[in-house]
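Asker: coordinates only, sequence not included:
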């Protein structure tokens, strides 16, 4: 049976990649500044793919209200099939929205024109996370080809359309559709692998706390020559304030932020440089093993700033500056607790009596996977057979805060966090890409996992 399943999975790869290319061409971005019709087109295309897989009883495109706003969130696809003869129900999650392309001049090929070169498929969303969508669809097609009408597994395909924009209606969507979505196992295909050949089960994720900080020192701009040296401008205050967030090594220096104590695999500085593009002569930051810094310790990054551009610069003392601060929170610490610690630190260190305003606070908790359940064991075995490599347990420095919503809504579900990306996928960056052999192996592994769960009784 495994041989037949793997043959079906392999045979379906060309069609899956062609469908992935069509999805990549749809610039479905959830930010309001972008054309929202593209998200609707993307959702409809995925609903058609789900219907065409031939395994679902019902396929719908739905939205849910964003709590407290009176507005509807972006469209999600929900496809369902009831389990038969005591088989488990498996939810397959992915998202079809993508990050904005950013500066298109930094792309080697157009971001929404799928391009294959050197064994990789390039394009925005090619890895994050339309490849996750197509890994699910391709696995279901292979399962259907081999099992036909004998398929007893319950299935839920949930492809949301706003993950990159904060999953604002996610919790409400789960509540609105709880009966249809209740599952024994949830597979979240939105993470990555150890490398392009070695699969991974993600067992920890950092939380996040993002906010806007506005620093004010003046009620109007002034001439920097006439008053500079006596009057603190907002940029000076901002630079001095932000510098207190890190120590001399670059490690976060905010009291109250937790550090998780956990072993990490061997990972060299050379590997870090290869996977990140760290420039020659630039040294890594932080303390402890490299992976502990990424997986188990907090990190703080300034990701945006509202200030005069270089082209428009003048000799002026600025009255205010606004920055976006993005913090990653160690797994196990409450994200709002971490945010409170950062806010308290910044207020205590405001230089020159600068006035601080905090806004647009967005917090999401990290996640620690319970690896003792039977679903994790089945996933590891399927990965071993699908990739022909032993899987590793992976921590991820990024955040998937909606997993906490899944745990709250479906506390009895076993959650598996997997993915099709590799360290060179450059998710969220120019020249995002999918390693084609990794995708092929991911489809092989998921096909085996679903087939084996189809033979299990709960």
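Answerer: Sure, I can see it. Because the structure is predicted, anything quoted here is derived from the model rather than measured.
Asker: all contacts plus neighbour counts: C-alpha atoms, from now on.
Answerer: Will do.
Asker: before we move on, which element is residue 213 in?
Answerer: Using DSSP states H and E, the element containing residue 213 is strand 207-216.
Asker: just residue 34 next, same as before
Answerer: Residue 34 belongs to no helix or strand, assigned by DSSP H and E.
Asker: try residue 291
Answerer: helix 290-295.
Asker: now the helices for the stretch 101-250 of the chain?
Answerer: 130-147, 170-176, 178-181, 224-227, 234-243 (DSSP state H, counting those that start in this stretch).
Asker: got another one to weigh against that:
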């Protein structure tokens, strides 16, 4: 039996947030100070320390249980630590899973940072530091929303804070299967995305999928002198250059037959906005065809992310026998990883130049995702974002991928998934000088509390 409930307003929740906001920022700063890189070359103890900090914060929020758990990778090794905390739902009420991740990207070149990446540093309305937005802010949005709801929380909650998202979530699927009962929920809120712009909220309703394909070309059985054989013997670099160039047409659109894409779009994305946000040079032409939002969200793309060739500083006059490359293929909603991998492989096989030998290496990927805009939970989330930010929320796509969403849908097919997040075009996630726009952080807390209240 359920009881009557008077819905809270954004003003109510913002007033409740004010007295605890500084402590929430202090917790965020404590998390940022931990270099929690889930990479083989980094210290795993730091990821453990980060998980312990998240568990300690969760322990003050009234959960029935708080655990640090691990899944297993496909080779049987242990995954990185995740935090799972549960609070049972009142009778007749739904359970909402709140997802974020506490691991971060490497810093890259420290010389490019204007502040210490592992010290949360406030400059104006922005807080700087590695992971401050992606995604340690997501962790604190979840926890702070529970703070402001307090005894008015009228749904069950599962907090799931992963520890290896930036490393590709290798143990994620095993984790979901292993702890299915602990994670079972009706609605899943993923706080790992972005808003349309600073001050303008968005609910992410489409994500491109992704697959990575490694392959090599061989034209010789050993490297030889370029002066002796150049102009007669095709080396692997020449063959690779010719093959890679077949992946795109003259305007830069993907030219691989079989990949799915939609060139129409209902959302206007001004060219000046994408130029400003991306940093593309004024003299550089944009690539592709169709509306910009379609090119970013609903069409495939292919990027060469790796190419084994000596750097200029150590290059020699040599014809290379073998060349290896890695492709990142972004998959449009409506396509699948299996189809994309098969289509790209067929294309490469059909376009190998000079009779070179083609050999495929590792592949990996995650499917695209498209939300149902008529889902009542989606409507609730959009209304909550609009009220909390004081301006209409936008339905937007993301050109990037969150592959684990496909796993969530397969393990929990009946759950609604809401993809939100505190980032904005100036966040620079994964880059130097990552930052969090604090007014949007505060509004995101209020918005999530409104969602939980109205769900």
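Answerer: Nice, I can see it. Quantities reported herein were computed from a predicted structural model and do not represent experimental measurements.
Asker: re earlier: mean neighbour count and distance to residue 188 of the first structure added to the helices of the stretch 101-250 of the first structure, as TSV?
Answerer: Shown next, in TSV, are the helices of the stretch 101-250 of the first structure (neighbours: other CA atoms under 10 Å; distance: least, CA to CA, whole Å):
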stretch	mean neighbour count	distance to residue 188 of the first structure
helix 130-147	25	9
helix 170-176	18	14
helix 178-181	16	14
helix 224-227	13	53
helix 234-243	18	35
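Asker: tabulate those in JSON lines, adding columns for distance to residue 78 of the first structure.
Answerer: Listed next are the helices of the stretch 101-250 of the first structure as JSON lines, based on distance: least, CA to CA, whole Å:
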{"stretch": "helix 130-147", "distance to residue 78 of the first structure": "12"}
{"stretch": "helix 170-176", "distance to residue 78 of the first structure": "10"}
{"stretch": "helix 178-181", "distance to residue 78 of the first structure": "8"}
{"stretch": "helix 224-227", "distance to residue 78 of the first structure": "58"}
{"stretch": "helix 234-243", "distance to residue 78 of the first structure": "43"}
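Asker: coming back round to it: against the second structure, where does the helix holding residue 291 of the first structure fall?
Answerer: The aligned range for helix 290-295 of the first structure in the second structure is 292-297, by TM-score structural alignment.
Asker: related to what we said a few turns ago, how big is the offset of the helix holding residue 291 of the first structure relative to the second structure?
Answerer: With mean CA distance after the TM-score superposition for the first structure, helix 290-295 of the first structure departs from the second structure by a mean of 0.5 Å once superposed.
Asker: just to revisit the earlier point, and residue 359 of the first structure, which of the helices of the stretch 101-250 of the first structure is closest to it?
Answerer: Of all those, helix 234-243 sits nearest to residue 359 of the first structure, with 15.9 Å by CA to CA.
Asker: quick check: that closest one aligns to which part of the second structure?
Answerer: With TM-score structural alignment as the criterion, helix 234-243 of the first structure aligns to 236-245.
Asker: same check on stretch 317-337 of the first structure?
Answerer: The aligned range for stretch 317-337 of the first structure is 319-339, by TM-score structural alignment.
Asker: gap between the two ends of that stretch?
Answerer: Start-to-end span of stretch 319-339 of the second structure (CA to CA, to the nearest Å) is 35 Å.
Asker: for stretch 239-250 of the first structure, same thing?
Answerer: End-to-end for stretch 239-250 of the first structure, by CA to CA: 15 Å.
Asker: dump the residue contacts of residue 62 of the second structure.
Answerer: residue 87 (CA atoms under 8 Å, 6 or more residues apart in numbering).
Asker: that one - that's part of a strand, no?
Answerer: No: under the criterion used here (DSSP: H, G, I helix; E, B strand; the rest coil), residue 62 of the second structure is coil, not part of a strand.
Asker: distance check, it against residue 322 of the second structure.
Answerer: Counting by CA to CA - residue 62 of the second structure and residue 322 of the second structure are separated by 59 Å.
Asker: likewise residue 112 of the second structure?
Answerer: Look at residue 112 of the second structure and residue 322 of the second structure: by CA to CA, they are 34 Å apart.
Asker: same question for residue 287 of the second structure.
Answerer: 30 Å.
Asker: who's more crowded, the two?
Answerer: In this view residue 287 of the second structure and residue 322 are compared by other CA atoms under 10 Å, and residue 322 has more residues nearby, 23 against 15.
Asker: the stretch 351-458 of the first structure: strands as residue ranges?
Answerer: Applying DSSP state E, counting those that start in this stretch to the stretch 351-458 of the first structure gives strands spanning 355-364, 367-368, 392-396, 414-418, 433-435.
Asker: what residues in the second structure pair up with the shortest one?
Answerer: The aligned range for strand 367-368 of the first structure in the second structure is 369-370, by TM-score structural alignment.
Asker: the matching stretch vs the first structure - mean distance after superposition?
Answerer: Mean for stretch 369-370 of the second structure is 0.5 Å (mean CA distance after the TM-score superposition for the first structure).
Asker: corresponding residue for residue 102 of the first structure in the second structure?
Answerer: With the correspondence set by TM-score structural alignment, residue 102 of the first structure lines up against residue 108 in the second structure.
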